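Student: Give me the fold of what follows.
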Amino acid sequence: MERVYNFNAGPAVLPEEVLLEAQADLFNYKGMGLSVMEMSHRSKEFQAIIDDAYARVKRIYGLGDDYEVLFLQGGASLQFLMVPLNFAVEGKEANYINTGQWSKKAIAEAKKIGKAVHIAASSEDRNFAYIPRSWQLSDNPSYLHITTNNTIFGTEWKFDPDIPEDIPLIADMSSNFMSKPIDIQKYSLVYAGAQKNVGPAGTVVVIIKKSLLEKAIPGLPTMLDYNIHAKNGSLYNTPACFIIYMVGLVLKWIENFGGLKKIAENNKLKAGYIYDTIDESNGFYRGTVDKEDRSLMNITFRLPSEELEELFVSEAKKNGMIGLKGHRDVGGCRASCYNSLPLKAAKTLSEFMKEFQRQHG
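Tutor: Below is the predicted model:
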């Protein structure tokens, strides 16, 4: 059976080279006589795997010794809790910019544990169709938290918020992590679920400044304490061994591709095919967000009716393209074009969209 073009928002498409390498190693990893899934996380062989993934994250983003990299469990959703638990100190306010569903979930978690929360800006007034250009921090902020790409609504930060250097900038980068070069030094903490751009579901990559770690609230429950995980090299408990191995393979693929600069160029080409088709359709396809804030990762659009949208998704599947139904909270259609999606997939979708319009427009 031929592989489909996978436009799912996550778990998402993986590079074919990575899948084939994992397949070859699945039963007997490097001649060891066992799978990575059976390997002790305390073995020297797994230590080499996690060390390699750690080094690749640092190399790809150009991180120095002032940053720590962690591979944790619980996905970005647990980070919504861990961030305020560790860094929203008493007498200060946790600041958030609300740009969609995942921002709202992060805000809700901070409130659940009794932290003082300040909404510095929000795009909810227009159903999250844009990224705010201005914000008002509270008088005494613990940090500012943003969500750099919004998978449900299809917006993406194209700039880094300009805030005072003494205020930690924290970002949920789950859906555009490693999709383009960024000025990582502006961020004190970045976290990302692996299942969009760097691996299967099952681990979250955390990049954190050591200077921020030093300011973490002490005495936290063990598994929710960043310092515990950092001091134990992400091995305090049994980690998601096979997922970390897969992340390492994807990171190797990113480096072999040419790094983040080449990845970004390819992502712009892919999104361009689809956005151009939307813009040239005379309204048959309608983008749902402001053009300047369009995500390169998650392209959201509507058709003239819900019936046509259902037919579009159904016909696309018959033509080997899956995952094009919009999120259940907003409806419509969504094409997720993560790093691993082949350029040919975007071209094929563009051609299908034009043909679908000719038949039903």
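Student: When you work out contacts or count neighbours from here on, use the C-alpha atoms and nothing else.
Tutor: OK.
Student: and Phe242, how far is that from Phe153?
Tutor: Note on Phe242: its distance to Phe153, by CA to CA, to the nearest Å, is 31 Å.
Student: err, Ser350, not the other one
Tutor: From Ser350 over to Phe153 (counting by CA to CA), the distance is 20 Å.
Student: what does Leu343 give?
Tutor: Computed as CA to CA, the Leu343 to Phe153 distance reads 23 Å.
Student: what about those two, which has more around it?
Tutor: Phe153 (27 against 16; other CA atoms under 10 Å).
Student: And the helices in this protein?
Tutor: 16-26, 44-61, 75-87, 101-112, 210-213, 226-231, 241-257, 259-279, 306-318, 343-360 (DSSP state H).
Student: now for the first one, which elements pack on it?
Tutor: Packed against helix 16-26 by the contact rule (3 or more CA pairs under 8 Å, 6 or more residues apart in numbering; DSSP states H and E) you find helix 241-257.
Student: Ok, the longest one next?
Tutor: Helices and strands touching helix 259-279, as assessed by 3+ CA pairs under 8 Å, 6+ apart, comprise helix 241-257, strand 286-287, strand 298-302, helix 343-360.
Student: from the middle of its chain, how far away would the shortest one be?
Tutor: The reference is to strand 286-287. Strand 286-287 sits 23 Å away from the centroid of its parent chain (CA atoms, centre = their mean, to the nearest Å).
Student: And the third one, by the same measure?
Tutor: With CA atoms, centre = their mean as the basis, strand 298-302 stands 17 Å off its chain's centre.
Student: by how many degrees do that strand and helix 306-318 diverge?
Tutor: Inter-element angle recorded for strand 298-302 and helix 306-318: 140 degrees (by axes from the mean of the first three to the mean of the last three CA atoms, to 10 degrees).
Student: So what touches strand 298-302?
Tutor: The set of residues external to strand 298-302 that reach it, using CA atoms under 8 Å, 6 or more residues apart in numbering, is 9, 150-155, 271, 274-275, 278, 285-289, 309, 326, 332-338.
Student: what angle sits between that strand and helix 259-279?
Tutor: 10 degrees.
Student: same thing with the last one?
Tutor: Angle, helix 343-360 to helix 259-279, by the same axes, to 10 degrees: 10 degrees.
Student: Let's see this one next, to set against the first:
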Amino acid sequence: MSNTSNHVLNFGAGPAKIPESVLKKAQKEFLDINGTGMSVMELSHRSKPFGAILQKTKDNLAKLMDIPSDYSILFMQGGATTQFAAIFLNLVAKKQDELIKLGKEKEEIVVDYFVTGAWSNKAVQEAERLAPAVQSNPIRVNRVIDVKQKYGKFGTIPPPSEWNLTDPTKHHVAYVYYCDNETIHGVEFPFVPKVNETVPLVADVSSNFLSRPIHVPKYAVVYGGAQKNLGPAGVTIVVVRNDMLVDVNVGPVRPLMLDFKTAADNNSMYNTPPTFAIYMVGLTLEWLIEEKGGLKGIEQANNSKARKLYELIDQSKLYKSPVDPHCRSHMNVVFRLPTEDLEKEFLAGAEKLHMHQLKGHRSVGGIRASIYNAMPEDDVDRLIEYMIEFEKKHSP
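Tutor: From the prediction side, this is the model:
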């Protein structure tokens, strides 16, 4: 295989590849956005020009996701990691508010977590850290399933028969939480976990945000950082059902910057929002609508890319996927070679061909090809071509 250009294939897990047409449009508008004579980074967040950008971005997100009118779209900061705390504080407050009205303010509240990879594990650890500080109601953090504890490693989604969901008819359940796609371990839920309809469901969709259709009414909160599929790092999108918004003086003490109602009441502008990141999200949403056929169109493209890679891996005698076939990620394809030395050789050869950021996360090693929305299928084909040649070179 020979490389005849300096075209870079960016398989980074995030910050990740941004569509070329989006970058070119941002470049064209960099010094003058919409005839203002200023860069979008220079606009006041309270100006009419930026207000128009923000509203169009919200409108296009609502269109793509078919978000009902009783939901709020929030643009928050601090990445998905900050939302680990925000989810806990806001939804526990919602449940406390309900119990106060029922005269049950001293009774136990339970929060349920699916732990299927590194990021859901970090989320449950944050809940476990915050729970003891909550006054009034005792808080119990329940691991519905902890895959690593049960199987010794992450790499599967166990069947419902192995789940330990809390019974909402016997306990006060504030929410059920899961990470839809585990970036590090390459695990993706092939279904929405079925929970009692009275219990708020929360999904971290950071690394597969807008990669496929999602039925928003099933959720109380859907959130994700933008830096995988929607633009640069710096903004986190939170789609929250309005009945989850409670006064900041109710429930656990929480900073105003973590309070969903404060963000909603101020149209995500309680302080200066990440204006450039929001603008870039807006351009990416336009790209999805105008060039990719919306979520159904991008889902077909993503399925095609992932299918090709997994077919090669499954047919190979050199490459091996550590993830069960039924829950392999369409965004983060992880695989191993027989030895770490061979993996280093593979990565070095890929770099020479301008295939960058294929090294697996430092906590697990191996290879990880992140093939987000912006990754063209041609680039995946070039990776596959290299993988085939590499295997021929190292076949017995």
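Student: hmm, back to that, okay if I get the helices and strands packed on helix 259-279 of structure 1 as CSV plus distance to Leu34 of structure 1?
Tutor: Output for these, formatted as CSV (distance: least, CA to CA, whole Å):
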stretch, distance to Leu34 of structure 1
helix 241-257, 12
strand 286-287, 49
strand 298-302, 38
helix 343-360, 35
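Student: Out of the ones you listed, indicate the one that is most buried.
Tutor: Of all those, strand 298-302 has the most neighbours on average by mean count of other CA atoms under 10 Å, namely a mean of 25.
Student: What range does that one cover in structure 2?
Tutor: Mapping strand 298-302 of structure 1 onto structure 2 (TM-score structural alignment) gives residues 332-336.
Student: Repeat that for stretch 338-354 of structure 1.
Tutor: Counting by TM-score structural alignment, stretch 338-354 of structure 1 corresponds to 372-388 in structure 2.
Student: which position in structure 1 aligns with Ile53 of structure 2?
Tutor: That one, Ile53 of structure 2, aligns with Ile49 by TM-score structural alignment.
Student: Tell me, how many residues neighbour that match?
Tutor: Ile49 of structure 1: 20 neighbours (other CA under 10 Å).
Student: thinking it is in contact with Gly248, fair?
Tutor: Yes: if you go by CA atoms under 8 Å, Ile49 of structure 1 and Gly248 touch, sitting 7.3 Å apart.
Student: Tell me the counterpart of Ile204 of structure 2 in structure 1.
Tutor: Ile isn't right for residue 204 of structure 2; it's Asp. Looks like Asp204 of structure 2 aligns to Asp172 there (TM-score structural alignment).
Student: who are the neighbours in contact with its match?
Tutor: Counting by CA under 8 Å, 6+ apart, Asp172 of structure 1 has contacts 76, 145-148, 190-192.
Student: One more: Ser304 of structure 2?
Tutor: Contacts for Ser304 of structure 2 (CA under 8 Å, 6+ apart) come out as Glu377.
Student: ok, now Thr155 of structure 1?
Tutor: Contacts of Thr155 of structure 1 by CA under 8 Å, 6+ apart are 128-131, 149, 289, 293-295, 298.
Student: now with 6 Å?
Tutor: 149, 293-295 (CA atoms under 6 Å, 6 or more residues apart in numbering).
Student: swap in Gln77 of structure 2?
Tutor: Applying CA under 6 Å, 6+ apart, the residues near Gln77 of structure 2 are 235-236.
Student: Residue in structure 1 paired with it?
Tutor: Using TM-score structural alignment, Gln77 of structure 2 sits opposite Gln73 in structure 1.
Student: distance of that match from Ser123 of structure 1?
Tutor: 30 Å.
Student: ok, now Leu349 of structure 1?
Tutor: Distance, Leu349 of structure 1 to Ser123 of structure 1, using CA to CA: 30 Å.
Student: Between the helices of structure 1, which one is closest to Glu38 of structure 1.
Tutor: Comparison of those against Glu38 of structure 1 by CA to CA identifies helix 241-257 as nearest, at 8.9 Å.
Student: between the closest one and helix 259-279, what angle do the directions make?
Tutor: Using the same axes, to 10 degrees: helix 241-257 of structure 1 against helix 259-279 is 90 degrees.
Student: how distant is helix 241-257 of structure 1 from the center of its chain?
Tutor: 15 Å.
Student: quick one on the thing from earlier: can you pick out the ones from the contacts of Thr155 of structure 1 that are in strands?
Tutor: Asn149 (DSSP state E).
Student: any idea which of the contacts of Thr155 of structure 1 has the most stuff around it?
Tutor: The most crowded member of the contacts of Thr155 of structure 1, judged by other CA under 10 Å, is Asn149 (29 neighbours).
Student: show me what contacts the corresponding residue of structure 2 for that residue?
Tutor: If you follow Asn149 of structure 1 across to structure 2 using TM-score structural alignment, you land on Asn181. Going by CA under 6 Å, 6+ apart, Asn181 of structure 2 touches 187-188.
Student: Not counting its neighbours along the chain, what's nearest Ala216 of structure 1?
Tutor: Asn86 (5.0 Å; CA to CA, 6 or more residues apart in numbering).
Student: thought the one you found was touching Gly219?
Tutor: No: in this structure, Asn86 of structure 1 is not within contact of Gly219 by CA atoms under 6 Å, at 9.7 Å.
Student: okay, these two: which has more neighbours?
Tutor: Asn86 (20 against 8).
Student: Burial check on Lys104 of structure 1, number of neighbours?
Tutor: 15.
Student: cool, and Lys261 of structure 1?
Tutor: So Lys261 of structure 1, with other CA under 10 Å, has 15 neighbours.
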